[in-house]
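> Here is my input, please return the structure:
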Amino acid sequence: MRRRFVTLDVFTKTRFAGNPLAVVLESDGLEKADMQAIAREFNLAETVFVMTPADQRNRAMLRIFTPAAELPFAGHPTVGTAVLLGCMSGYNLGAHELVLEETVGPVRCTVEAIGREHGRASFVLPRLPERTGESVTVQEAAAALSLKDDEIGFGVPSRWSAGVPVHFVPVRDLDAIGRASPAASFESVFGREGRAVVYLYCGATTEPGHHFHARMFAPGLGIREDPATGAAAAAFAGVVMETAHPVDGEHRFVIEQGYEMGRPSQIELGMTIEGGALTRATIGGGAIIVSDGHIEA
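Purely as a prediction, here's the structure:
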């Protein structure tokens, strides 16, 4: 069967930057094995399959695949698909809301199509971040990332999830984070309790006005390095709460990622703090259509 697909670059306003995404439309009838094979064929960090929603009040059901596995939730597929559906609905609607059904649950999005081919979207985290599993030691993290112990800086590694469990490793500076690379022990150290997904971050940034610089490695998922990782940024809200202790009110952080890959990305993390607790968080950014075609599947 001939099915339409669209590719977008997400968490950017510029083509050939950000994180590439493939979206296969009209995917009803595809089996899981078919979707996994198509995701391997596209060989992007994630491929989204758009289906008829279970609840007709919602805009669509999404299935999200890396080249190696299905994910219950992911940020750049959510933002990119929301922008695409917004553009398909018409760019004269202004900012409006839609709900996408993902394995993690319903995801409420706000989308604005700025033109026929680009726009912005944000979504409310369907699940607030929580600590999960055991952290690795500084020494284990350094060795598994080809760094020295003293290059793991301003904090200790931790593991959080807002739908996808992620190891968070603070790194001393931009020089160290730029040299980081998965070593032979990467999977054995970070993969003890599931897939090894590792998010490195530091407080120094490449561009002014940004708040964190990040890199993400998940070779076991078929992602050697990811240009922008919304699910990790979602869970990162828990790290920010624990380390920065933001005061009550609304906060916005810009996370830059993908710079080492030549695909600069900017992820916007919004946090609402009430009574010293995180009560709401959002992930947002831009996306732009790159290609449009058909696949036989």
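> rest of the way, CA atoms for contacts and neighbours
Fine.
> Quick one: the helices in the chain, in order.
Ranges of helices within the chain are 32-42, 75-89, 138-144, 174-179, 186-190, 230-244, based on DSSP state H.
> Pick the most buried one from the ones you listed.
Mean neighbours per residue, mean count of other Cα atoms under 10 Å, is largest over the helices of the chain for helix 75-89, with a mean of 25.
> isn't F16 right up against L8?
No. Assessed by Cα atoms under 8 Å, F16 is found out of contact with L8, at 9.1 Å.
> Comparing the two, which shows the higher neighbour count?
L8 (28 against 16; other Cα atoms under 10 Å).
> what's the burial count for the nearest residue to that one once chain neighbours are set aside?
In space, and not counting its chain neighbours, L8 is closest to I289: 4.3 Å by Cα to Cα, 6 or more residues apart in numbering. I289: 24 surrounding residues under other Cα under 10 Å.
> now I289: how far from R59?
I289 sits 19 Å away from R59, going by Cα to Cα, to the nearest Å.
> E31 now?
In this structure, E31 and R59 are 21 Å apart, going by Cα to Cα.
> Looking at these two, which has the bigger crowd around it?
Comparing E31 with R59 by other Cα under 10 Å, the one with more neighbours is R59, at 19 against 10.
> what's near enough to touch that one?
Contact analysis of R59 by Cα atoms under 8 Å, 6 or more residues apart in numbering lists 53, 98-100.
> again, only this time at 10 Å
With contact set as Cα atoms under 10 Å, 6 or more residues apart in numbering, R59 has these partners: 50-53, 82, 85, 97-101.
> Following up with a second sequence; could you model it the same way so I can compare the two?
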Amino acid sequence: MPAYDVLRVFCAPNGGYGNELGVVRDGSALPGRAERQALAGKLGFSETVFVDDPERGIVDIYTPTLRLPFAGHPCVGAAWLLDVPELRTPAGVVGARQDGEFCWIEARAEWAPPRTLRRYATAAEVDDLAVPPPGEWIYAWAWEDEPAGRVRARAFPGRDDGIEEDEATGAAALLLTDRLGRALNITQGAGSQILTAPQPGGWVEIGGRVYLER
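A predicted model of the protein is given here:
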């Protein structure tokens, strides 16, 4: 098995929570898609990133069962780890920047895979949701404080791969930000934090804290 790092992306202010991400820095160790898919399935993270060129930021992203042209928390984590100004994904070039404790990326809503954005009346309703059966990918959300842009959210991938709930999902936050047209401060899962901000020309910035787990 090739060496890989484990990051936590979109951590809370106290450094807790965040969504785990596997990063194989030497993508040449597993050049084939089938090999990469098999390793992503074995590791079992919601996403695993293979770095094909660390200087140019060329990355390849996999869930345990499929390859993704773009995904939010893998891009934030990879940008932080590689410390590059941009990442090159199959979907397009993702801008990246470091700003104090936050790492930010810039992407487009049309790059994100389809998600069902399901609004609830209160944050308590979102907290009380049971994991739905496999099927559609659901991003459940409610306003905690609408004037302040604070959102409570949970993400249910609906896949039959053992991942019932994603702790923090940048692509879904990107879609919600694009739909609402405003900056958001999202608390997702058990306590992860995702920040977003619309930008000119249909771009959206997504930011969060990243920690090296091992």
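> quick revisit: please identify, among the contacts of R59 of structure 1, the one with the most neighbours.
Within the contacts of R59 of structure 1, neighbour counts (other Cα under 10 Å) peak at A82, which reaches 30 neighbours.
> What's it aligned with over in structure 2?
Using TM-score structural alignment, the equivalent of A82 of structure 1 in structure 2 is A79.
> Quick check: closest non-adjacent residue to its match.
A96 (6.3 Å).
> ok, and the closest non-adjacent residue to the residue most central in space within structure 2?
Among the residues of structure 2, the one closest to the centroid is H73, at 2.4 Å (Cα atoms, centre = their mean). Nearest residue to H73 of structure 2 in three dimensions, chain neighbours excluded: G170, at 5.1 Å (Cα to Cα, 6+ apart).
> what is in contact with F16 and L8 of structure 1 at once?
Contacts common to F16 of structure 1 and L8, judged by Cα under 10 Å, 6+ apart, are 288, 290.
> From what I see, A109 of structure 2 and A171 are in contact.
Yes. At 7.8 Å, A109 of structure 2 counts as touching A171 under the criterion of Cα atoms under 10 Å.
> Find the residues that touch each one of those two.
Residues touching both A109 of structure 2 and A171 by Cα under 10 Å, 6+ apart: T177.
> returning to that earlier point: need the contact list for the residue nearest to L8 of structure 1.
Residues counted as contacts of I289 of structure 1 (Cα under 10 Å, 6+ apart) are 6-10, 13-15, 20-22, 80, 83-84, 87, 116-119.
> Can you name the residues that contact K13 of structure 1?
Counting by Cα under 10 Å, 6+ apart, K13 of structure 1 makes contact with 118-120, 265-266, 285-289.
> Among those, which lie within strands?
In this view, these that belong to strands under DSSP state E are 118-120, 265-266, 285-289.
> right, and the residue nearest to H73 of structure 2 touches S192 too?
No. Counting by Cα under 10 Å, G170 of structure 2 does not reach S192; the two are 11.1 Å apart.
> what residues are shared contacts of those two?
Contact with both G170 of structure 2 and S192 is made by residues 9-10, 208, according to Cα under 10 Å, 6+ apart.
> Can you find the partner of I61 of structure 2 in structure 1?
In structure 1, the residue matched to I61 of structure 2 (TM-score structural alignment) is I64.
> wait, isn't the match of A82 of structure 1 in contact with R97?
Yes. If you go by Cα under 10 Å, A79 of structure 2 and R97 touch, sitting 7.8 Å apart.
> shared neighbours, the two?
Common neighbours of A79 of structure 2 and R97, using Cα under 10 Å, 6+ apart, are 85-86, 103-105.
> what ranges do the strands span in structure 2?
Counting by DSSP E, structure 2 has strands at residues 5-11, 19-24, 48-53, 58-62, 67-68, 86-89, 92-99, 102-108, 116-119, 138-145, 150-156, 184-188, 192-198, 203-212.
> could these go into JSON lines alongside distance to D127 of structure 2?
JSON lines is the format used below for the strands of structure 2 (distance: least, Cα to Cα, whole Å):
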{"stretch": "strand 5-11", "distance to D127 of structure 2": "19"}
{"stretch": "strand 19-24", "distance to D127 of structure 2": "18"}
{"stretch": "strand 48-53", "distance to D127 of structure 2": "27"}
{"stretch": "strand 58-62", "distance to D127 of structure 2": "28"}
{"stretch": "strand 67-68", "distance to D127 of structure 2": "28"}
{"stretch": "strand 86-89", "distance to D127 of structure 2": "34"}
{"stretch": "strand 92-99", "distance to D127 of structure 2": "31"}
{"stretch": "strand 102-108", "distance to D127 of structure 2": "26"}
{"stretch": "strand 116-119", "distance to D127 of structure 2": "13"}
{"stretch": "strand 138-145", "distance to D127 of structure 2": "10"}
{"stretch": "strand 150-156", "distance to D127 of structure 2": "8"}
{"stretch": "strand 184-188", "distance to D127 of structure 2": "10"}
{"stretch": "strand 192-198", "distance to D127 of structure 2": "14"}
{"stretch": "strand 203-212", "distance to D127 of structure 2": "22"}
